[in-house]
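>>> Take this sequence and fold it.
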Amino acid sequence: MTTFADRVAGAAAAVRELFPETPLQENPYLSRKFGARVLLKREDLTPVRSYKIRGAFNFFRKALATGKPAELFVCASAGNHAQGFAYVCRHFGRKGVVFMPVTTPQQKIDKTRLFGGEFVEIRLVGDFFDECYRAAIDFAAESGGEMVPPFDHKDIIEGQATVALEIAGQMPDGSQPDIVMLPVGGGGLAAGVTRYLSAGDAGTRFFFCEPGGAPSLKESLAAGRRVKLAGVDNFVDGAAVAEIGREPFRYLKDFPAESVRLVPENRLCATMIEMLNVEGVVLEPAGALAIDALKDFPKKEIRGRTVVCVVSGGNFDFERLPDVKERALRFEGLKKYFIIRFPQRPGALRDFLEMLGPDDDIARFEYLKKSARNFGSVLIGIETKERRNFDRLTAGFEAHGVQYQDITDNETLANFIV
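Model prediction:
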């Protein structure tokens, strides 16, 4: 009977048909910043710019090896799994149907169609992924097609574990990582990597990185069973999963809940902008999770350690860039939104503008209520270069009796009117 390591080795050898090993690169910038030896496993450099192609390829390879494969393969995905699936369909010359929500950005639809070519049909169904997934399940049952799950299958996990096999062979001087940081959505990648690297009992510590708005693994580990979240924040779309996969959780259930780092979405945006501006690396939100989570370590805990961060994907839609920059500025305290009551008299706006410093810039100005006789409410967005400038500004508001409300961190109100 073959071992898990043997099966992963077979998957790794086979996937070389598609692409060479992705690099494990030491990043001098992050190493200096955190006082550790930070290595990035660049899964954003696969042909589909994510690790998802590995699991999809291994699933197809094993299905075709049975001798009686299905005539049609089916998947439901609005992102990286769809693109990996499509690429593999074309590679094996097999027909596939991809179900995507109607709300899927056109860029992702076009890329999936590009990778699959004439072998893939795309069907847009439902406004949300759950509707789309149910439609895919029903179609597979009716057509006799085979569902290719994004994470909840042993063959998918084995395929994703090839990331770990490559890391083990790429470590400088044959050393072992002290810490491995793994992004988590459905858990297929984390399950495969931890099982493979734990087999050597090298003392490597694993930390799992989830979006703050989708803590399915952390909640499940705390409860000792799989927990389905009532709702998730979909900003980190590559990892916003309401329930960790059944098969992945079998591999991960013995880890403590404290091993999961929850990453605030706005802080994650700051990391994405930082990596783009400083390193020229384009990351999708899920792809930046492992790097961002380094910020939660006390410096003394990782100083001098060798840390591997798995960069899971780089499929970033640049139409989202303004939103990412906005979130990053708000997290860093460089942009705030105020509702201010202006007296309806000549010179009131000029008096306000004189309170601004040389580094303060008005990015938004909008009257919310124009019919009041004595006062008018105004939404004002202000950007500045140093966060301490807002302390000076609000002190000026207080000194001059300006009636204001800072709504920057009021998500409900800010999302409604900003």
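>>> Every contact and neighbour count from this point should use C-alpha atoms.
Fine.
>>> Same question for the stretch of helix or strand residue 10 belongs to: list its buried residues.
Assigned by DSSP states H and E, residue 10 falls within helix 4-15. For helix 4-15, burial by neighbour count (16 or more other Cα atoms under 10 Å) applies to 5, 7-9, 11-12, 14-15.
>>> Another sequence for comparison is provided below:
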Amino acid sequence: MKNKNDYLERILTARVYEVARETPLELAANLSSRIRNRLFLKREDMQEVFSFKLRGAYNKMVRLSAAALERGVVTASAGNHAQGVALAAQRLGCRALIVMPVTTPQIKMQAVEARGATVVIHGDSYDEAYAHALKLAKEGAMTFVHPYDDPDIIAGQGTIGMEILRQHSGPVHAIFAPVGGGGLVSGIAAYVKRLYPQVKVIGVEPTDAGSLHHSLRAGRRIRLPQVGLFADGVAVKQVGAEAFRLCRELLDEVILVDTDAICAAIKDVFEDTRSILEPSGALSVAGAKLYVKREKLRDRSLVAVTSGANMNFDRLRHISERAELGEQREAVMAVTIPEEPGSFRKFCTMLGTRSITEFNYRYADPQEAHVFVAVSVRNRDEATKLILSLEDSGLHTVDLTDNEMAKLHVRHLVGGRAHQVEHELLYRFEFPDRPGALMKFLDSIGHRWNISLFHYRNHGADYGRVLVGMEVPPGEKTEFRAFLKQTGNRYWDESDNPAYRLFLG
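A predicted model of the protein is given here:
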């Protein structure tokens, strides 16, 4: 029997190539030129199930006894691991029961069912699906195939590290891998660090799903109270115990990236490969870019694992909107100009030949007008210089590029002043977006106060985001704040937000 700690042997003897292919290691030429380093993409999005997950799933299942295979397997997954288990079950001729949370993209559910597995929808999160899967496994005497916290799963994913070192002839400075439960990055680190300890292995997580990042800082596994759902493939509240043990010993660091950076990375990979990664699949590219910028790195060889491409088509709208912001190639501004002949033309002249990506104008009063404008720029420095030039010309300018409310809502609501509204308070809410979620939210806010403004956009499996204005008399503010806490949703008071004051208040 193999020693649990001898991952080199486990990875070298992993049985993955009966279902998986050795994916290419491709130079991202355009992106490499921009960041002045050689960035190679380990194209796990090119597997048969468009994700690396079949490696670990098959390596685990092919080692089960004939009796265990006869009884069947159970797992819980937001999609990619589910497809790996379904494919493995199909090849091995066993029954597979897959428990998926309601937030799972439809494309992943359909792919699992197409391979003959039975899908059970349960819970709002992976954790709820996981608990239900364990219950079903016990009731049916079936084998539970863990998505990440199992030595055979970790070893299967570790074969990616083996391939990277074999495919790249020269020295590699760093390998970047996305982190959900930690199976992929710990498997890669277990192999790479054993042979080439000088090669950095760096995990990448979303800022709102940083379970490994916070666990490493605390020195113990931390369970997050909630995680962001945009990168649904890594929306895990707690990293696996075995994965954490390995990462604590072997990993160089974990980098956190935001949604805009992930969207920009999806666009970067598309421009180089014409392939569209899912958000979790682009995490490593976003992390590599951030690392290069932070370390001022030049002329090094870097590898980013593009881990999956199971993208819901309806999410592309949101991603395309945010990609330019993530790359800092769009500046969003509120500019106040005199309400007089010629001022509008003067303002447009100052923008020069830059491409205007959005422009909203609303008459404010006889003296001045407010313009909401988005402009394409080469980088953040150019945006800063543009804002300073507008200010120097006497045009008061507010930079809204990092203003979340302005980017999500106000750009679609400019011109919505209602002078007859009294005592208006403005709040932004977030809740997991799933069928019926909006009606549930509306029920939670009730009918106690008059709603004077409401804006909602559906972003697929991301959070539901709502901007709400309510008329709350001064004497009822204490009662209103108590009500906010009872809704159970995340919320932000935007009543003093400059974007609101300029365009809506």
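>>> Got a TM-score for the pair?
Superposed pair, TM-score by TM-score structural alignment, normalised by the length of the first structure: 0.82. Supporting alignment: 405 aligned residues with a Cα RMSD of 3.4 Å.
>>> tell me what the helix holding residue 10 of the first structure is packed against?
helix 52-65, helix 154-160, helix 162-170 (3 or more Cα pairs under 8 Å, 6 or more residues apart in numbering; DSSP states H and E).
>>> for the first structure, what spans make up the strands?
Per DSSP state E, the first structure carries strands over the ranges 24-26, 37-42, 72-76, 95-100, 120-124, 146-147, 179-183, 205-211, 260-263, 306-311, 335-343, 361-369, 375-383, 403-406.
>>> So for residue 114 of the first structure, which of the ones you listed sits nearest?
Closest to residue 114 of the first structure of those is strand 120-124 (Cα to Cα; 9.3 Å).
>>> can you list contacts of the closest one?
Contacts to strand 120-124 of the first structure, defined as Cα atoms under 8 Å, 6 or more residues apart in numbering, come from residues 86, 89-90, 95-102, 109, 113, 132.
>>> Kindly name the residues of the second structure that line up with it.
Under TM-score structural alignment, strand 120-124 of the first structure corresponds to residues 117-121 of the second structure.
>>> before we move on, back to that, quick check: angle from the helix holding residue 10 of the first structure to helix 162-170?
Interaxial angle of helix 4-15 of the first structure relative to helix 162-170 (axes from the mean of the first three to the mean of the last three Cα atoms, to 10 degrees): 90 degrees.
>>> Helix 4-15 of the first structure: how far from the chain's middle?
Using Cα atoms, centre = their mean, to the nearest Å, the distance from the centre of helix 4-15 of the first structure to the centre of the chain it belongs to is 26 Å.
>>> Would you mind giving the strands of the first structure as a markdown table with distance to residue 166 of the first structure and mean neighbour count added?
What follows is these, written out as a markdown table (distance: least, Cα to Cα, whole Å; neighbours: other Cα atoms under 10 Å):
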| stretch | distance to residue 166 of the first structure | mean neighbour count |
| --- | --- | --- |
| strand 24-26 | 8 | 19 |
| strand 37-42 | 9 | 23 |
| strand 72-76 | 27 | 24 |
| strand 95-100 | 29 | 25 |
| strand 120-124 | 30 | 19 |
| strand 146-147 | 28 | 20 |
| strand 179-183 | 13 | 25 |
| strand 205-211 | 17 | 25 |
| strand 260-263 | 24 | 23 |
| strand 306-311 | 12 | 26 |
| strand 335-343 | 42 | 20 |
| strand 361-369 | 47 | 14 |
| strand 375-383 | 44 | 18 |
| strand 403-406 | 49 | 14 |
